[in-house]
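Participant: Quick one, structure for this:
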Amino acid sequence: MTASAPPLAPASKDPPISPTDIAEFAHGLALHLPGDWAADVESHTDPVLRSGLIGRVWTPYDARPSLARFGPVTDAVLADASGQALYLLPHRTDRVLVCPLVPGALHEDFTDRVLAPPCIAVPAVAARAAWRLRDRLLPHYLHAHNEALRAQRAARACPDVRHRAPAVSPSAAPVPVPAVPHRRRA
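Facilitator: Below is the predicted model of the structure:
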């Protein structure tokens, strides 16, 4: 006799956090992050205008269209003096989705060669979110930014030499292949 899996929890039907809450959250988060971050809050009712931001999200390309499913929203961009930027989207009542943006000084030919930093959902409390970002996102973002910048500088220094992609970090180990082949349902 096999035990059945517990039923999945239904998706939250609560509306995402309000526009005033995302603005307060973004400004509070800018104060809690290390360095000098500034918040820019905008309301996007036209998905075409948001597509410019979604296109700059530094994530594997197949994940970008899923960001487009968010309807008209008030979102925010946090930017620091070095050109790094974070895109904040309301996710649930108590969560905000934080996506790293490709810095404007980097060309996509070089950012596509490095492992993209993760997009993460954080609590809608600025101090707790800042801790998670410092721990889970910013180190990966800084590493990816430095690797892409190093590759871009090398390419500019020797334009006639074909440059290899930087080594992928050890945390990006290949997915193990299961020992037993997957069984199909009858």
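Participant: alpha carbons only for contacts and neighbour counts from here, please
Facilitator: Will do.
Participant: Show me where this protein has its helices.
Facilitator: 19-32, 47-56, 64-67, 108-111, 126-132, 138-157 (DSSP state H).
Participant: Does anything pack onto the fourth one? Which helices or strands?
Facilitator: So that's helix 108-111. helix 138-157 (3 or more CA pairs under 8 Å, 6 or more residues apart in numbering; DSSP states H and E).
Participant: for the first one, same thing?
Facilitator: Using 3+ CA pairs under 8 Å, 6+ apart as the contact criterion, the elements in contact with helix 19-32 are strand 37-44, strand 73-80, helix 126-132.
Participant: and what of the fifth one?
Facilitator: Contacting helix 126-132 under the criterion 3+ CA pairs under 8 Å, 6+ apart are the following elements: helix 19-32, strand 120-123.
Participant: orientation of the first one relative to strand 37-44 in degrees?
Facilitator: Angle, helix 19-32 to strand 37-44, by axes from the mean of the first three to the mean of the last three CA atoms, to 10 degrees: 160 degrees.
Participant: Same question for helix 19-32: list its buried residues.
Facilitator: By neighbour count on 16 or more other CA atoms under 10 Å, the buried set for helix 19-32 is 19, 21-32.
Participant: Can you give the contact residues for that helix?
Facilitator: Residues from elsewhere that reach helix 19-32 (CA atoms under 8 Å, 6 or more residues apart in numbering): 36-41, 43, 73-78, 88, 90, 124-127, 129-130.
Participant: Need the buried ones from those residues selected in ChimeraX.
Facilitator: To isolate the buried members of the contacts of helix 19-32 in ChimeraX, using 16+ other CA under 10 Å:
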select :37,38,39,41,73,74,75,76,77,78,88,90,124,125,126,127,129,130
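Participant: Pick the one among the buried residues of helix 19-32 closest to R162.
Facilitator: Top of the list for closeness to R162, among the buried residues of helix 19-32 and by CA to CA, is A30 at 39.6 Å.
Participant: need the contact list for the spatially closest residue to L97 that is not a sequence neighbour.
Facilitator: Leaving out its chain neighbours, the residue that sits closest to L97 by CA to CA, 6 or more residues apart in numbering is A121, at 4.3 Å. By CA under 8 Å, 6+ apart, the residues touching A121 are H91, R95, V96, L97, V98.
Participant: another one to check against the first:
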Amino acid sequence: MPSARTDLDIFAAGLADRLPGAWTSEYHRHLTYPDQFPVAVQIWDTGHVSYVATGFVLGHDAVLHGPDQQHLYLADRPRYPHQFVVAPLEPDDAAIKPHHFDGVEEPNGIVVPNDPARAAALIARRVLPRYEQARQAVRRNAAEQPEPPHRQAPPQVAGRPSTTCTVGPPTTRESSANRSPPGTPVTASVTGPSRSTVRARPPS
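Facilitator: Below is the predicted model of the structure:
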């Protein structure tokens, strides 16, 4: 008989203890499917981890907080009881704006085993270097161009005043499937205050 899934909160704490530098873990339990969106839209990934975080009812997740405002998302990998998914979160800095991510490649996340020591070694080798490179690129963009580029005003038509249109921030459309059990795949269109639309693909 296969063994039960490792508890996420226990695994997150063990993983934080083994990552390089000082890390702590923060465990979240979600009563409804939309509760997982506020963190999910911050995931700096355009592949498998974003697909898991937005396409399944997970029931819980964890965030690891590290040195120099590094943050990692951690969740169960649905249908794989011996694995977890981990990915960086976008910088949480008021000075960082959507245009600062232009031209910066997402660091993306990976699948890790339920062994904290092995998982920490994989993250240190495959995730943290890409994460740091992406963060430095975003910071350079913020320093070089704090404000978004100005658009040229539209030409005025004789006899008519020019008009402008202000577009508000995107909204999050919550799925009605918020009572589904954890691990259930959900078809939903999720948008939020993130800089880009999540492009999800199924796991290989």
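Participant: Relative to G83 of the first structure, which of the helices of the first structure is closest?
Facilitator: For G83 of the first structure, the closest of the helices of the first structure is helix 138-157, at 9.9 Å, according to CA to CA.
Participant: How about the contacts made by the spatially most central residue of the second structure?
Facilitator: Against the mean C-alpha coordinate of the second structure, by CA atoms, centre = their mean, the closest residue is I43 at 0.6 Å. Residues near I43 of the second structure by CA under 8 Å, 6+ apart: V49, S50, Y73, A87, P88, L89, E90.
Participant: neighbour-wise, which of these leads?
Facilitator: Neighbour counts for the contacts of I43 of the second structure (other CA atoms under 10 Å) peak at V49, which has 30 neighbours.
Participant: separation between that residue and I43 of the second structure?
Facilitator: 8 Å (CA to CA, to the nearest Å).
Participant: One more: Y80 of the second structure?
Facilitator: For Y80 of the second structure, the distance to I43 of the second structure equals 21 Å [CA to CA].
Participant: now do P107 of the second structure
Facilitator: From P107 of the second structure across to I43 of the second structure, the span is 10 Å (CA to CA).
Participant: what touches both of these two?
Facilitator: By the contact definition CA under 8 Å, 6+ apart, P107 of the second structure and I43 are jointly contacted by P88.
Participant: if we can go back for a sec, neighbour count and distance to L138 of the first structure for the contacts of A121 of the first structure - can I get that in CSV?
Facilitator: Below are those laid out as CSV (neighbours: other CA atoms under 10 Å; distance: CA to CA, whole Å):
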residue, neighbour count, distance to L138 of the first structure
H91, 18, 20
R95, 18, 18
V96, 25, 16
L97, 19, 14
V98, 24, 11
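Participant: ok, back up a step: please identify the residue in the first structure that aligns with the residue nearest to the centre of the second structure.
Facilitator: Aligned counterpart of I43 of the second structure in the first structure: V57 (TM-score structural alignment).
Participant: Ok, T24 of the second structure next?
Facilitator: With TM-score structural alignment as the criterion, T24 of the second structure matches A38.
Participant: Cross-check the contact I'm expecting between its match and S82.
Facilitator: No - judged on CA atoms under 8 Å, A38 of the first structure makes no contact with S82 at a distance of 11.7 Å.
Participant: count of residues packed around the aligned partner of Y131 of the second structure in the first structure?
Facilitator: Applying TM-score structural alignment, one finds that Y131 of the second structure aligns to Y141 in the first structure. Y141 of the first structure has 23 neighbours, counted by other CA under 10 Å.
Participant: okay, and the common contacts of V49 and I43 of the second structure?
Facilitator: Common contact partners of V49 of the second structure and I43 (CA under 8 Å, 6+ apart): A87.
Participant: thinking again about what came up before, leaving aside the residues next to it on the chain, what's closest to the match of Y131 of the second structure?
Facilitator: Using CA to CA, 6+ apart, the nearest residue to Y141 of the first structure is P117, at 5.1 Å.
Participant: pretty sure the one you found contacts A144?
Facilitator: Yes - assessed by CA under 8 Å, P117 of the first structure is found in contact with A144 at 6.7 Å.
Participant: Which residue in the second structure aligns with the residue nearest to L97 of the first structure?
Facilitator: Counting by TM-score structural alignment, A121 of the first structure lines up with V111 in the second structure.
Participant: Starting from A120 of the second structure, give me the distance back to that match.
Facilitator: Using CA to CA, V111 of the second structure is found at 11 Å from A120 of the second structure.
Participant: just H150 of the second structure next, same as before
Facilitator: Distance from H150 of the second structure to A120 of the second structure, by CA to CA: 44 Å.
Participant: Could you do P34 of the second structure as well?
Facilitator: As judged by CA to CA, P34 of the second structure and A120 of the second structure stand 29 Å apart.
Participant: What does W131 of the first structure correspond to in the second structure?
Facilitator: By TM-score structural alignment, W131 of the first structure lines up with A121 in the second structure.
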